[in-house]
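Peer 1: Next one to model:
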Amino acid sequence: MTQSLPQRKLGQHLTVSAIGYGAMGLSEFYGDIDTAKASSMLHEVIDSGVTLIDTADMYGRGANEKLIGSVLKTLPASTRAGLTIASKCGIDRNSTSGYNRNINNHPDYIRKCCDESLARLGIEQIDLYYIHRIDPNAVIEETMQTLADLVKEGKIANVGLCEVSVPVLQRACAVYPVDVVQTEYSLWTREIEDDILPVLKKSNIGLVPYSPLGRGFLTGKIQNKDELSENDFRRTNPRFQDENLEHNKRLLQALEPMTVKYNCTMGQIALAWLLAQWEHIVPIPGTKNPKYLHENNQASLLKLDAADVQTLNDLKNTINIQGERYTPEGMKGIF
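Peer 2: Prediction:
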């Protein structure tokens, strides 16, 4: 039986569970893949009350969307109607293997990707469709007009942009309303607080933070990158390299007293802090473990004292996180 979670409004038209689910890791990047377990995990996600499921065409080169589509077709109509499926396009992984990618926002490419995503997902309309990364060689006004046309045609319902700058967002909104912005935001990635977040609040554009647990770092469970499997991309991520990782553990030390005070996990503190930043924030942690799924969901019920929120807010003034968010290849489309 599907449970219920607190609800939040994203943008003007979407109401979803306060904690969403990032499905990427079910198909790639975080170790070995087991399709049967991944399918079971998605059913667990839906039964837990999560209503926002996030994917992209590049995750597993379409495999993630196919996985979600295979689960959606098994659901009762009433359950499916309560879900918000978000997907993305704009990162063209043009090789057959590896991490290399190009950024492509051109209209013909967006249309092609949208049609392919609809087919893989087995649905007639994508509830929330993002441009995954901003292409410096494309014209944002043309990109937005293409998305507006897809809305008019009924192929997508709501428009989102990922990792967008304030000037580009403003140009985009002049063409068609942006409902949601998705970007990395967590206790160890705070840059948006200085620029994009105030604009989102002023414009009532919803925010979906990805990697809200710092790719697992903020759970306190990763002590050494060598603990990660050989095919886990974090082994090459700059922040997980030995010297950087040891330095960044200072952040975990600051969280430890609060886990005792609230009788909860570090990850729950990290998610509760995000939820306390603004009522229209919906983080999308990902996990392949049902135990951690339910832990994450419980963070939506955790209310931190105002003083503790402020203490966490102030950590960026005393703890300087070391290491870039991605390798140079992963930073393509992020400005």
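
Peer 1: alpha carbons only for contacts and neighbour counts from here, please
Peer 2: Will do.

Peer 1: Please go through the chain and pick out the longest helix.
Peer 2: In terms of residue count, the longest helix belonging to the chain (DSSP state H) is helix 242-262.

Peer 1: Give me the helices and strands touching the next helix or strand after it, please.
Peer 2: Following helix 242-262 in sequence order, the next helix or strand is helix 266-277 (DSSP states H and E). Using 3 or more C-alpha pairs under 8 Å, 6 or more residues apart in numbering; DSSP states H and E, the elements in contact with helix 266-277 are helix 242-262, helix 290-298, helix 306-313.

Peer 1: so which of those helices gets nearest Cys113?
Peer 2: With C-alpha to C-alpha as the measure, helix 290-298 is the member of the helices and strands packed on helix 266-277 nearest Cys113 (29.7 Å).

Peer 1: one more, for comparison:
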Amino acid sequence: MITRRQYLKLALAAGVSLAIPGGMLKAEPRRGELITRAIPSTGERVPAVGLGSSATFAQVARSEDISALREVMGAMLEHGGTIFDTAPSYGDSEQVAGTLAQELGITDRVFWATKVNVAGRNGGRVDPGAARGQLEESFFHLGTDVIDLIQVHNMGDVPTQLGLLKELKEEGRVRYIGVTTTFPHQYPGLIEVMRREPIDFIGTDYAIDNREKENDILPLAQDRGIGVLVYAPFGRTRLWERVRGHDVPEWAAEFGARSWAQFFLKFVLAHPAITAATPATSRARHMIDNMGAAYGGLPDADALKRMVAHIESL
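Peer 2: Below you'll find the model as predicted:
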């Protein structure tokens, strides 16, 4: 019996020549310069929009037909993105993405962001050996000796797991470390970690209808020089349901938003604390649309107020 990884390699080897269909990836013309942001702890610049691998990406990764994921990763890179955010808990996403990148020869072009958490949502103390095992699996799945960013997922036993990440950073195996959560009851703990730990990043949720972090977490990130990856910039499906049946307002073209995805993403990117947004998708055309938000202008303060008022009126 072949393993899942062996199967993926065989499937990808058979289909690698179809990996990046040029006509599809160049369908949307770029407008303006690519928006990049500096990682506060080093000044390294990264594109402001990347790709997440939860939700539909994870669902497709569990299937035998992963051609769509090959196309979506190609679309991200073709349109200037590099950040790929994943986690061992996102089903086969980490393994599939790593194998795809290796077969396509793009491993070194991707900014790999993954996570560690053997505690899960139930919390509790972590077995350091189990956490080390999970971390080594991530290196293996992604096919790289150095991972750009590893974060403690959902604040799982931060003292133990962040301690392991500090060791990996000192060894040069991880470039950046951090913590993540999208659970409101964990926000006070996140703030405490941001105040006392030497982390490079946090990962959290932020959207045009989810702005509470503008009061505390985002200003603290700026003060402490911590990068911010935004998850769920579309409120998962919440914002799509809200705008169903409504057209993007014409005035959004003033800052280059020509779709609802770009409208929502440009709102998020307008906040100076945000390093990048990583919405998940399993469709190349959605990836191209998302990357469109990383080109051209961003809304100013007056436009941001108008955007919020418009969404609240729907």
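
Peer 1: TM value for the aligned chains?
Peer 2: Overlay of the two chains. TM-score (TM-score structural alignment, normalised by the length of structure 2): 0.75; 276 aligned residues with a C-alpha RMSD of 3.3 Å.

Peer 1: Could you provide the helices and strands packed on helix 266-277 of structure 1 in TSV, with additional columns for distance to Val45 of structure 1 and mean neighbour count?
Peer 2: Below are those laid out as TSV (distance: least, C-alpha to C-alpha, whole Å; neighbours: other C-alpha atoms under 10 Å):
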stretch	distance to Val45 of structure 1	mean neighbour count
helix 242-262	25	15
helix 290-298	7	17
helix 306-313	28	14
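
Peer 1: Mind putting these into a markdown table with distance to Tyr30 of structure 1?
Peer 2: Listed next are these as a markdown table, based on distance: least, C-alpha to C-alpha, whole Å:
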| stretch | distance to Tyr30 of structure 1 |
| --- | --- |
| helix 242-262 | 18 |
| helix 290-298 | 15 |
| helix 306-313 | 28 |
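
Peer 1: Compare those and give me the one nearest Pro167 of structure 1.
Peer 2: Nearest of these (C-alpha to C-alpha): helix 306-313, 25.8 Å.

Peer 1: The closest one vs structure 2 - mean distance after superposition?
Peer 2: Helix 306-313 of structure 1, aligned to structure 2 and superposed, deviates on average by 2.5 Å (mean C-alpha distance after the TM-score superposition for structure 1).

Peer 1: still on that earlier bit, tell me which of the helices and strands packed on helix 266-277 of structure 1 lies nearest to Gly25 of structure 1.
Peer 2: In terms of C-alpha to C-alpha, the element of those nearest to Gly25 of structure 1 is helix 290-298, at 12.9 Å.

Peer 1: That closest one aligns to what range in structure 2?
Peer 2: Across structure 2, the stretch matching helix 290-298 of structure 1 (TM-score structural alignment) is residues 284-292.

Peer 1: Residue in structure 1 paired with Tyr90 of structure 2?
Peer 2: Per TM-score structural alignment, Tyr90 of structure 2 is aligned with Tyr59.

Peer 1: That match against Met24, yeah?
Peer 2: Yes: Tyr59 of structure 1 lies in contact with Met24 (C-alpha atoms under 8 Å); the separation is 5.7 Å.

Peer 1: Report whether the expected contact of Ser48 of structure 1 with Ser17 is present.
Peer 2: No: using C-alpha under 8 Å, Ser48 of structure 1 is not in contact with Ser17, being 10.3 Å away.
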